[in-house]
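Q: Could you look at this predicted model? Sequence included:
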Amino acid sequence: MTRVTAVLGDITTQDVDAIVNAANNRMRGGGGVDGAIHRAGGPSILADCVARFPDGLATGDAGWTTGGSLAARWVIHTVGPVYPGERDLLVSCYSRALAVADSLGAATVAFPLISAGVYGWPLDDAVLAAVTTLRTATTSVAEARIVAFSPATLEVVEATLASSG
């Protein structure tokens, strides 16, 4: 069973096998988490995105690239839905990211809250989707770490972990 943990911090500095990027469909970098990962990881991430995803990536799907200059070896990119959107696509982001992690042999994976930023997904539901999916997935990932960017978000994640455990 996967251990789901929560930390306050910067996803780009997590010492894990892979970090998950909340990417856009074009897979050419962007703002928010996506921009931070591309800036911290360097140009090799973008070069790998261009090579691996010439036509971009569908909402709800996931794929991987090098981690570039990051502590993490890999970046698992996933494209979340814009709210209001299909919740099953949000759940698919977490499931597909875990499947990609399994294919890479990644034991530790750090996740942002997908779609909870500029894509406008309500925080409580975004956290519930993440926690439920990560806890119930069939995966070899030993630790799925949810990285909260603010203390208020960390509180919501920790409360959801405690109440759904």
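A: Great, that's in hand.
Q: switch to C-alpha atoms for all contacts and neighbour counts from now on
A: Fine.
Q: The residue nearest to residue 55 when sequence neighbours are not counted and residue 58: what is the separation?
A: Among residues not flanking residue 55 along the chain, residue 26 sits closest, at 7.2 Å (CA to CA, 6 or more residues apart in numbering). According to CA to CA, to the nearest Å, residue 26 and residue 58 sit 9 Å apart.
Q: go on, residue 148?
A: 25 Å.
Q: Likewise for residue 161?
A: As judged by CA to CA, residue 161 and residue 58 stand 29 Å apart.
Q: neighbours of the residue nearest to residue 55, just the number please.
A: 16 (other CA atoms under 10 Å).
Q: show me the contacts for it.
A: 55-57 (CA atoms under 8 Å, 6 or more residues apart in numbering).
Q: Could you check how far the lengthiest helix in the chain is from the centre of its chain?
A: With secondary structure taken from DSSP state H, the chain has its longest helix at helix 87-104. Distance, stretch centre to chain centre, for helix 87-104: 9 Å (CA atoms, centre = their mean, to the nearest Å).
Q: For residue 124, which non-adjacent residue is spatially closest?
A: Distances taken as CA to CA, 6+ apart place residue 156 nearest to residue 124, at 7.1 Å, with adjacent residues excluded.
Q: sec struct for that neighbour, please.
A: What DSSP: H, G, I helix; E, B strand; the rest coil gives for residue 156 is helix.
Q: Neighbours of it, how many?
A: 16.
Q: Tell me how far it lies from residue 83.
A: Residue 156 is 19 Å from residue 83, where distance means CA to CA.
Q: Kindly report the same for residue 104.
A: For residue 104, the distance to residue 83 - CA to CA - is 30 Å.
Q: second one coming, line it up with the first:
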Amino acid sequence: MTTITLIQGDITRQRADAIVNAANSSLLGGGGVDGAIHRRGGPAILRECRALRASRYGKGLPTGRAVATTAGELDARWVIHTVGPVYSDAEDRSDLLASCYRESLRVADGLGARTVAFPAISTGVFRWPMADAARIAVHTVRETETAVEEVSFVLFDERAYEAFAAQVG
């Protein structure tokens, strides 16, 4: 069974086998978690992302999918990039958000990662309501069969931490 821990802090400062990046589909960096991971991880991450774009993901990484690169200068072996959905009142996209967590764990299993650090995917500029995002994230990790031994949710602020703590129990 996977152990779930909560950390309030900066995901780029975490030590884990794999750090999950809430990436944009271009895989070329951006704002929020994505930009922070690319800045702190250095140019090796961007080089591998460009190679992925040139080979398998010419049109970008689809929402809900995940792919790994080196972690560059981060205190991890890999970065697992996943593209979360933009929140919509008109369309239920919760299956795509759950897929981000499932697919990231699948990629982690393929790499042999035993510890994985996740951000609160889609809760920043993609505007997913924090309480609902926490519910989906925690439920999906608990229900996904994986060899990952520890999942850490690294939450940027107290509001996010409290929303995840309410789900972890």
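A: Looks like it arrived, so ask away. A quick note: this is a predicted structure, and the numbers were derived from the prediction, not measured.
Q: Now the TM-score, please.
A: Aligned and superposed, the two chains score 0.96 in TM-score terms (TM-score structural alignment, normalised by the length of the first structure); 162 aligned residues with a CA RMSD of 0.8 Å.
Q: So residue 148 and residue 58 of the first structure - more neighbours on which side?
A: Counted by other CA under 10 Å, residue 148 of the first structure and residue 58 do not tie: residue 148 has more neighbours, with 22 against 16.
Q: so what corresponds to the more buried one in the second structure?
A: Matched to the second structure by TM-score structural alignment, residue 148 of the first structure sits across from residue 155.
Q: Check residue 59 of the first structure too.
A: For residue 59 of the first structure, the residue aligned by TM-score structural alignment is residue 63.
Q: Can you tell me how far its match is from residue 26 of the second structure?
A: Residue 63 of the second structure is 11 Å from residue 26 of the second structure, by CA to CA.
Q: Also residue 70 of the second structure?
A: Distance, residue 70 of the second structure to residue 26 of the second structure, using CA to CA: 17 Å.
Q: for residue 53 of the second structure, same thing?
A: For residue 53 of the second structure, the distance to residue 26 of the second structure - CA to CA - is 8 Å.
Q: Likewise for residue 156 of the second structure?
A: 23 Å.
Q: And for residue 101 of the second structure?
A: Relative to residue 26 of the second structure, and taking CA to CA, residue 101 of the second structure is found at 19 Å.
Q: where along the first structure do the strands fall?
A: 3-8, 18-23, 62-66, 74-79, 108-111, 143-148 (DSSP state E).
Q: nearest to residue 135 of the first structure, of those strands?
A: Minimum separation from residue 135 of the first structure across the strands of the first structure (CA to CA) falls at strand 3-8, 6.6 Å.
Q: so residue 46 of the first structure makes contact with residue 38?
A: Yes: using CA atoms under 8 Å, residue 46 of the first structure makes contact with residue 38 at a distance of 6.9 Å.
Q: overlap in contacts of those two?
A: residue 29.
Q: Same drill for those two, tell me which one is more crowded.
A: Each of residue 46 of the first structure and residue 38 has its neighbours counted (other CA under 10 Å); residue 38 has more, 24 against 19.
Q: Now do the same contact list for that one.
A: Contacts of residue 38 of the first structure (CA under 8 Å, 6+ apart): 29, 45-46.
Q: and residue 40 of the second structure, what pairs with it in the first structure?
A: In the first structure, the residue paired with residue 40 of the second structure is residue 40, using TM-score structural alignment.
Q: any idea how far its match lies from residue 144 of the first structure?
A: Distance of residue 40 of the first structure to residue 144 of the first structure, given as CA to CA: 21 Å.
Q: Excluding residues flanking it in the chain, which one is nearest the residue nearest the centre of the first structure?
A: By CA atoms, centre = their mean, the first structure has its centre lying nearest to residue 20, at 3.2 Å. Among residues not flanking residue 20 of the first structure along the chain, residue 76 sits closest, at 4.6 Å (CA to CA, 6+ apart).
Q: could you check the distance from residue 5 of the second structure over to residue 42 of the second structure?
A: From residue 5 of the second structure to residue 42 of the second structure the distance is 27 Å (CA to CA).
Q: Kindly report the same for residue 103 of the second structure.
A: 24 Å.
Q: When those two are compared, which one has more neighbours?
A: Taking other CA under 10 Å, residue 103 of the second structure and residue 42 do not tie; residue 103 has more neighbours (19 against 15).
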